[in-house]
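Novice: Please find the sequence and the predicted model below.
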Amino acid sequence: LQTSFIPLGESYLFETHELNWVHRFANKLSQFEAPRNPLLDRNSEGWINCHILAPLIDECFLTCENIQIHRCEEMSLASIIRKNISREEADKKQPGHKIDIIFRVDDIEYFGAETFTDEDLHNSRPISYKYKLFREMKDQLDRLLKKLKFTRETVKRVKNIILHGISHGGFNGTMYSMYYDIDIGYYFIFESCHYRIGTTWGSVPESLAALKDVLGLK
């Protein structure tokens, strides 16, 4: 166990990391066929984040050395700035949104994710969680666009800058993309893909399809 995975004199291979990530996630799913399958319980947001989203998302992005992954209701810097624009220096600052996952490069945020317990059609909470995610994505995009220095010639490229987010409810997840169309002054958000985490060994192929979507996001 103490032997290095990387032979002496060789550099780290991203492809090897991603292959190991796939195997780790598959092994994690195989444990759910135990006599007491924890996926069949009504689990909390914290359980879903710890046992599903952390292996699925966090471990995939470990090879992106500039990205810091912030978890556990991290407060968004972008929303702090937006909520305090009209406040004087001496005024008490408003706190920003707290969100389950945020990706940062230095002090700029590029990604957010919100988790809730289920996708019950009679439950209004998923709607509020998705609205919170979309609001966060817009704050992140606004802050990023303000940081960039556009000229009259390059400003048309604003619509090529896209922010991403994930809404994960129970066993189902949706990835979203957002951009700003400067020509008409509208923000557009669309669903880029859906994935599902199965609850038995027989549904592992369905679960592994989510890995392709996360790699595409990466």
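Specialist: Now that the structure is in, tell me what you want to look at.
Novice: only C-alpha atoms for contact and neighbour calcs from this point on.
Specialist: Fine.
Novice: Which SSE is immediately downstream of the host helix or strand of Asn27?
Specialist: Element membership for Asn27 (DSSP states H and E) is helix 14-30. As assigned by DSSP H and E, the chain's next helix or strand after helix 14-30 is helix 45-48.
Novice: Please identify the buried residues of that following helix?
Specialist: 45, 48 (16 or more other CA atoms under 10 Å).
Novice: so what secondary structure elements neighbour the helix ranked longest in the chain?
Specialist: The residue-count maximum for a helix in the chain (DSSP state H) belongs to helix 125-147. With contacts taken as 3 or more CA pairs under 8 Å, 6 or more residues apart in numbering; DSSP states H and E, helix 125-147 sits against helix 77-83, strand 108-116, strand 163-169, strand 172-181.
Novice: then this one, side by side with the first:
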Amino acid sequence: MSANMFWLLWSATLDTLFMVAVSALIGVAIGAPLGIFLATSRKGELFAAPILNRILGAIVNALRSTPFIILVVAIIPFTRLLTGTSIGTTAAIVPLTVATFPFVARLIESSIREVDPGLIEAARAMGASPLQIVLKVLVPEARPSITLGLTLTVVSLIGYSAMVGAVGGGGLGDLGIRYGYQRFMPEMMLAVVVVLIVLVQAVQSTGDKLARHFDKRSRSN
């Protein structure tokens, strides 16, 4: 691989990391509170609001069920409104974020619901407020599962970031399509695939280690 191709690959990798990092941060910032609310707002729960729970749940399900490539195209006007363009790395962050936060919300909801209800009742008996129960009981107890869920989210985002390259999103996907496919350069396509595999493996390994660190059972053995 020539020096020029190497620098193209390096630049595309940085673009991908930028897209994934920013969309993951924004997606978690929106999805985490939403997921906690969905897990604690059914009838008789800490923040009981069953009607709002059903409405938000329907919105989350609708976004999650929309294929990503269709979502990218469908929200082009919204992307242009926010960024002034529908192509490029910055514009790609919008659909990536919209695809991420419903996924995060459902993962965190599932993790919170796995916590032993007896712990909630014990906290209530000791006079803890709903917010204290969430912050001091539910989230700490669910932290290993949440960590694995967020790891899966980032891994999925890496795949989505490559897919968004098909519509001018930049990054490794765009590089693979423009050089590997359109210019018939299989070595570039292979390099893009290898980098994506390395990124996924690094994220998965880090997430697994963090989950084991947060797991009380593994630390007690």
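Specialist: In hand now; what should we look at? Here the structure is a predicted model, which is why all the values come from computation and not from measurement.
Novice: quick one: TM-score?
Specialist: Comparison of the two superposed chains (TM-score structural alignment, normalised by the length of the first structure) gives a TM-score of 0.32, and 106 aligned residues with a CA RMSD of 4.9 Å.
Novice: about what we covered before: okay if I get the helices and strands packed on helix 125-147 of the first structure as a markdown table plus distance to Leu208 of the first structure?
Specialist: Shown next, in a markdown table, are these (distance: least, CA to CA, whole Å):
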| stretch | distance to Leu208 of the first structure |
| --- | --- |
| helix 77-83 | 33 |
| strand 108-116 | 19 |
| strand 163-169 | 16 |
| strand 172-181 | 13 |
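Novice: ranges for the helices of the second structure?
Specialist: According to DSSP H, the helices that the second structure contains are 3-40, 50-65, 68-74, 76-83, 89-113, 117-125, 130-133, 139-163, 171-175, 186-214, 216-220.
Novice: Please identify the most buried of these.
Specialist: Of all these, helix 171-175 carries the top mean neighbour count, a mean of 27, counting by mean count of other CA atoms under 10 Å.
Novice: and it, what does it pack onto?
Specialist: helix 3-40, helix 139-163, helix 186-214.
Novice: Just give me how far stretch 209-221 of the second structure sits from the chain centre.
Specialist: 23 Å (CA atoms, centre = their mean, to the nearest Å).
Novice: ditto for stretch 205-221 of the second structure
Specialist: Using CA atoms, centre = their mean, the offset of stretch 205-221 of the second structure from its chain centre is 20 Å.
Novice: same check, this time on stretch 52-67 of the second structure
Specialist: Stretch 52-67 of the second structure sits 16 Å away from the centroid of its parent chain (CA atoms, centre = their mean).
Novice: rewinding a little: wait, which of the helices and strands packed on helix 171-175 of the second structure is closest to Thr97 of the second structure?
Specialist: Of all these, helix 3-40 sits nearest to Thr97 of the second structure, with 4.7 Å by CA to CA.
Novice: In which helix or strand does Arg71 of the first structure reside?
Specialist: Counting by DSSP H and E, Arg71 of the first structure is part of strand 68-75.
Novice: quick one: buried residues of that strand?
Specialist: Within strand 68-75 of the first structure, judged by 16+ other CA under 10 Å, the buried ones are 68-71, 75.
Novice: Pipe these into CSV and attach distance to Ser177 of the first structure per row.
Specialist: Below are these laid out as CSV (distance: CA to CA, whole Å):
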residue, distance to Ser177 of the first structure
Gln68, 20
Ile69, 19
His70, 20
Arg71, 20
Met75, 21
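Novice: Nearest to Phe111 of the first structure among those residues?
Specialist: The nearest one, if we look at the buried residues of strand 68-75 of the first structure relative to Phe111 of the first structure and count by CA to CA, is Ile69, at 9.5 Å.
Novice: what's the spacing between the closest residue to the closest one other than its chain neighbours and Glu18 of the first structure?
Specialist: Distances taken as CA to CA, 6 or more residues apart in numbering place Phe103 nearest to Ile69 of the first structure, at 4.8 Å, with adjacent residues excluded. For Phe103 of the first structure, the distance to Glu18 of the first structure equals 19 Å [CA to CA, to the nearest Å].
Novice: Of these two, which one has the most company?
Specialist: A count of neighbours by other CA atoms under 10 Å puts Phe103 above the other of Phe103 of the first structure and Glu18, at 21 against 18.
Novice: did I read that right, that one in a helix?
Specialist: No: counting by DSSP: H, G, I helix; E, B strand; the rest coil, one finds Phe103 of the first structure to be strand, located in no helix.
Novice: Quick check: it touching Ala113?
Specialist: No: contact status for Phe103 of the first structure versus Ala113: not in contact, 9.3 Å apart, counting by CA atoms under 8 Å.
Novice: what about Ser218 of the second structure, distance to Lys209 of the second structure?
Specialist: Distance check for Ser218 of the second structure against Lys209 of the second structure: by CA to CA, it reads 11 Å.
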